[in-house]
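In: The sequence and its predicted three-dimensional model are supplied below.
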Amino acid sequence: MTQATSVRSAAHRATVARRPDPGPLPLSATTVSASRLAALVGGFDRSPAYLGLADALTLLIGDGRIGYGTRLPSERDLTEALAVSRTTVTRAYAALRETGFAEARQGAGTFARLPGGRGRAHDRALLPGPDDAEALDLNCAAASAPPGLAAAFAEAAALLPAHLGGHGYFPAGMPALQAAIAASYAARGLPTDPAQVLVTPGALSAAAIVARAFAGPGSRVLVESPVYPNATGAIRNAGARLVPCPVDPDGWDLDAVASTLRRSRPALAYLVPDFQNPTGLLMADEERERYASHLRAAGTVAVVDEAHQALALDGQAMPAPFALHSPDTITLGSASKSFWGGLRLGWIRAPHHRVEALTQARLVLDLGSPVMEQLVLTRLLAGGPVLPEHVTRLRTQRDALAASVRSRLPGWRFRLPGGGLALWCELPAARASALADEAERRGVLVAPGPVFAADGGLDRFVRLPWSRPAAELDDAVARLAEAWDVVARGRGRSHTARDRVTVA
């Protein structure tokens, strides 16, 4: 057992007495077989075996591979499946109960739970209402942590003491992480010096830094529409004027892009060519080359958001980075979608001659990103741009969501994206805002098209992320179908939806 794992287990035991009762488990629950659970825990640490098993089960419950309320195998069945002593399983289950990750019911068995209850993961800014804890949240296109993330944190914790003797400020990022990010670009055919990388607290922070450095008051910035709304907010906050350029459901109209660039001559152009948020579109290599030529003619610098770039779900080869077509490109990256939003890390890759201005702009916003999270991301990137099990899970959820929409809402149109996190659905009528209101009454939260409109409109569209388990997605679509039936018949009641924050 690692020192970090022992520390984590001790922390669980020390804090359990202070936790409030998270409430009852569901009356009905799914089950996990002993053979399946034995496969999931794999080669758990056996020094001592009961604590290694408890730690492995804690990770499985914590990251959702064993769902909240799932009935665990009996002690006897799991003992046989693992070929361990009965005492090992008994003590492991006792440790789970002690730390709040399981509950025993007399005559019924042992059930997975979470310290603080099912609602422990909800952010009250996103879900502000008293009834929202049980809502099916499709407003936020961000997945839960993939398997393996907790282990990366434990490994990073063991490395942290070596860094405690320093001041802990890394305005450009920890050198090892800068090097890992640079290597990830080189692997995609884009040679990158670590000095070109600036680590930030997320891609949104990166966008704000770029806007502050190169889009002062009164300058113009071309933005796609639909577009990630917080990015446009960051650009507006820098004092820049937005120049919207429509992105059609079937792709980019590059002739319209060229016309808009000639007419407005913006300083920057904010683009999302890789599984665009929210449409899921992927810009082909030849389109990137044409777009880059239009930017050069207008003297406009591309700011390319690659937050979803690693989420290619069908094993397809990805187009070359936009910066290969346009060397002056400023590229934004993020760990939030490829790993987990709770890491709160992103980065900027920029030409050498722009790094100084970005660094100066960054220093008036913050002085660096957390050391612990940078250690975690450095370790994760050593294994590749995304964890394979994360891709598998997202692909399964995407296919389940698409099948459910096709079955329950056959009048809705969408293109199945090859990656990213969401379907961009076109409704038979421009009633997306009314649909969102009606769906909220049924416990489903969705973001209607106008949320993503840079200059209004898009009420014929709704974004549906596949970031939740398949069963939840099917339940959500069933409720959406009920809500749409009400709205389409003109029977929706007047309702003012709660203000909600869109973070992803």
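Out: Ah, there it is. Bear in mind that the values here come from a model prediction, so they are computed numbers and not experimental data.
In: switch to C-alpha atoms for all contacts and neighbour counts from now on
Out: Fine.
In: Just give me the longest strand of this protein.
Out: With secondary structure taken from DSSP state E, the chain has its longest strand at strand 241-248.
In: roughly how far is it from the heart of the chain?
Out: Distance of strand 241-248 from its chain centroid, counting by Cα atoms, centre = their mean, to the nearest Å, is 25 Å.
In: Specify the next element, helix or strand, located C-terminal of it.
Out: Using DSSP states H and E, the helix or strand that follows strand 241-248 towards the C-terminus is strand 251-252.
In: What lies in contact with that following strand?
Out: The contact list for strand 251-252 (Cα atoms under 8 Å, 6 or more residues apart in numbering) reads 246, 281, 283.
In: Distance to residue 103 and neighbour count added to these, as JSON lines?
Out: Listed next are the contacts of strand 251-252 as JSON lines, based on distance: Cα to Cα, whole Å; neighbours: other Cα atoms under 10 Å:
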{"residue": "246", "distance to residue 103": "52", "neighbour count": "19"}
{"residue": "281", "distance to residue 103": "45", "neighbour count": "25"}
{"residue": "283", "distance to residue 103": "49", "neighbour count": "19"}
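In: So what touches the longest strand of the chain?
Out: 217-226, 232, 235-236, 252-253, 256-257, 260, 264, 266, 454-455.
In: Okay, one more to line up with it:
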Amino acid sequence: MCSGVGHLPPAGGISAVRLATLLGDWRQGGSRSGAADLAAAVELQVLDGQLPLGTRLPAERQLASALGVSRTLVGAALQRLREGGFVASRRGAGSWITAPSGREAAAAPPQRLDLIDLARASPAAGAGIMAAVDAARGRLTDELLDDGYNMCGLTVLRERIAQRYTARGLPTNPAQVMITNGAHHAFVLALRLLTGPGDRVLVEQPTYPNSIEAVRSVHARPVPVALDPHRGWDVAGIEAAIRQAAPRLAYLVADFQNPTGLRMDLSTRQHLGTVLARWRTPVVVDETLVELDLEADPLDGPPPLAAFAGEAAITVGSASKAYWGGLRLGWLRAAEDMIDRFAAARFTSDLGSPVLDQLVLAELLGDEGALLRRRREQTRAARDTLLDALGSHCPDWTVRLPEGGLSLWCRLPEPMSTRLSVAAVNHGVRLAPASRFAVHGGLERWLRLPFAQQPRSLVEAVRRLSLAVAAVRGGRGGEGVAELAVT
């Protein structure tokens, strides 16, 4: 395969238990505001994409039981949502999520024009993208002589990715690399190839929310293993989970883990790699953020986890964070026979990645790191600006200084992550509640704050957040200037 280098009610819905878990700690005030709080929490999940338009909602009685509230309160919340255009109902068909104000299904509810989006940890395009596009156009002529379909990707791009792995301590040849439409696409391919309905997939907790949903999309079951926000990975706990749950696959983020920002040290990689190899547990190692080392050159960091986990390791990477998400390119690195299996299975989902985008990325990877150095400098400045702003406006938040990545994992002074995410929208800030980063919800004392925005936007976002905190806490706290607790 690739050994050579060359406005109707919906059909589906969400269960009452799943919706209750998704909403998390949704109450903001007392019992008098219960309906308003519940409606606001549902709106947040719609805005956040967790309740897609058309999703059928559970019956009132079932939802009331799952939430531990009265059916009257649920009915009042649904009425608010109907009035706001977020829910439609029809006798005999139930209720479902719909578009506000009669907008098309793809449209989002009205938002503040100056909304600062801190739900996404994705920066704008780095300097040098246009120069790479211009250079790629010159190389496109040769590709026009081919049909443009290449299941594993262009040779020049696979060669440069292989060279990067080899330089980091994981000897790789181009036949071990497949180009994909992003790292997430690569993970989904691995799920489809290696798991089936009912299989267990081991994941860190907290972890990247879309990975949890990807596991569920193939009808597999995510098995969470706690990740300590200070000490990191508990290898003994991971081995116990492997022994007890017998997962068909594991998904780990070893470098600047999303959302905690933790990086696995060399000894932990060696130990964990030995465990994974011993139990023959295939593992997808997500290296989307590995190039965003804000304290040193990525080549000076520890070798990839795959260097210790053997041929069962599948390493995925992406251009989205280091360069630009608009390229929609990623890759996976695995044993050659595994790459052949991926190529054979890929026909069911797509027929390869865009040629021009691949030429652009090949140019970016060939600039000897100049663009990445600028990206890291800008990201480091944004990180430090966000830390300073939190110290000024939210002094009772505790934050560990991450050595890389794109976000801070903040410990809040009280369990209020979901409530704060709801309130923040009214102050012009969009957040992802921490419950999204857990398999079964919770994590209400935590909040991820990305620093992918411009510094001035980050300062303004934190100022607005302090007002939202004050609203959530009924006017308690959120004021004053003090030293930020950095651990």
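Out: Everything's here; your move. Note that the coordinates shown come from a computational prediction; the quantities given were computed from them, not determined experimentally.
In: Can you calculate the TM-score here?
Out: Aligned and superposed, the two chains score 0.73 in TM-score terms (TM-score structural alignment, normalised by the length of structure 2); 368 aligned residues with a Cα RMSD of 1.7 Å.
In: Identify each buried residue in the longest strand of structure 1, please.
Out: Going by neighbour count (16 or more other Cα atoms under 10 Å), the buried part of strand 241-248 of structure 1 is 241-247.
In: do the same with stretch 111-124 of structure 2
Out: By neighbour count on 16+ other Cα under 10 Å, the buried set for stretch 111-124 of structure 2 is 116-123.
In: same question, stretch 404-413 of structure 1
Out: 404-405, 408-409, 412-413.
In: residue range for that stretch in structure 2?
Out: Aligning stretch 404-413 of structure 1 against structure 2 (TM-score structural alignment) gives residues 389-398.
In: Start and end of the matching stretch, how far apart?
Out: By Cα to Cα, to the nearest Å, the extent of stretch 389-398 of structure 2 from end to end equals 13 Å.
In: Quick check: PyMOL command selecting the buried ones in the contacts of strand 241-248 of structure 1.
Out: In PyMOL, selecting the buried portion of the contacts of strand 241-248 of structure 1, with burial taken from 16+ other Cα under 10 Å, looks like this:
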select buried, resi 219+220+221+222+223+224+225+226+232+235+236+252+257+260+266+454
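In: The contacts of strand 241-248 of structure 1 in helices, which ones?
Out: 232, 235-236, 256-257, 260, 264 (DSSP state H).
In: Find the pair from the residues you listed with maximum spatial separation.
Out: Greatest spatial distance in those: 236 and 256, 22.8 Å, computed using Cα to Cα.
In: Check the secondary structure at residue 161 of structure 2 for me.
Out: Following DSSP: H, G, I helix; E, B strand; the rest coil, residue 161 of structure 2 is assigned to helix.
In: Which position in structure 1 pairs with it?
Out: Aligning on TM-score structural alignment places residue 161 of structure 2 opposite residue 181 in structure 1.
In: and what of residue 203 of structure 2?
Out: In structure 1, residue 203 of structure 2 lands on residue 223 (TM-score structural alignment).
In: so that match sits right up against residue 269, yeah?
Out: Yes: with contacts counted by Cα atoms under 8 Å, residue 223 of structure 1 reaches residue 269, the gap being 6.0 Å.
In: Quick one: the helices in the stretch 251-400 of structure 1, in order.
Out: Counting by DSSP state H, counting those that start in this stretch, the stretch 251-400 of structure 1 has helices at residues 254-264, 285-298, 322-325, 352-363, 371-381, 388-408.
In: what range in structure 2 matches the fifth one?
Out: Meaning helix 371-381 of structure 1. Under TM-score structural alignment, helix 371-381 of structure 1 corresponds to residues 355-365 of structure 2.
In: compared with structure 1, how much does the matching stretch deviate?
Out: With mean Cα distance after the TM-score superposition for structure 1, stretch 355-365 of structure 2 departs from structure 1 by a mean of 0.4 Å once superposed.
In: what sits up against that stretch?
Out: Stretch 355-365 of structure 2 is contacted by residues 128-129, 132-133, 135-137, 139-140, 143, 148, 153-154, 156-157, 160-161, 319, 327-329, 371 when judged by Cα under 8 Å, 6+ apart.
In: hang on, the earlier thing: what inclination does the longest strand of structure 1 have with respect to helix 254-264?
Out: 170 degrees (axes from the mean of the first three to the mean of the last three Cα atoms, to 10 degrees).
In: which bit of structure 2 covers strand 241-248 of structure 1?
Out: Using TM-score structural alignment, strand 241-248 of structure 1 pairs with 221-228 in structure 2.
In: what's the burial count for the corresponding residue of structure 2 for residue 164 of structure 1?
Out: Aligning on TM-score structural alignment places residue 164 of structure 1 opposite residue 144 in structure 2. When counting by other Cα atoms under 10 Å, one arrives at 10 neighbours for residue 144 of structure 2.
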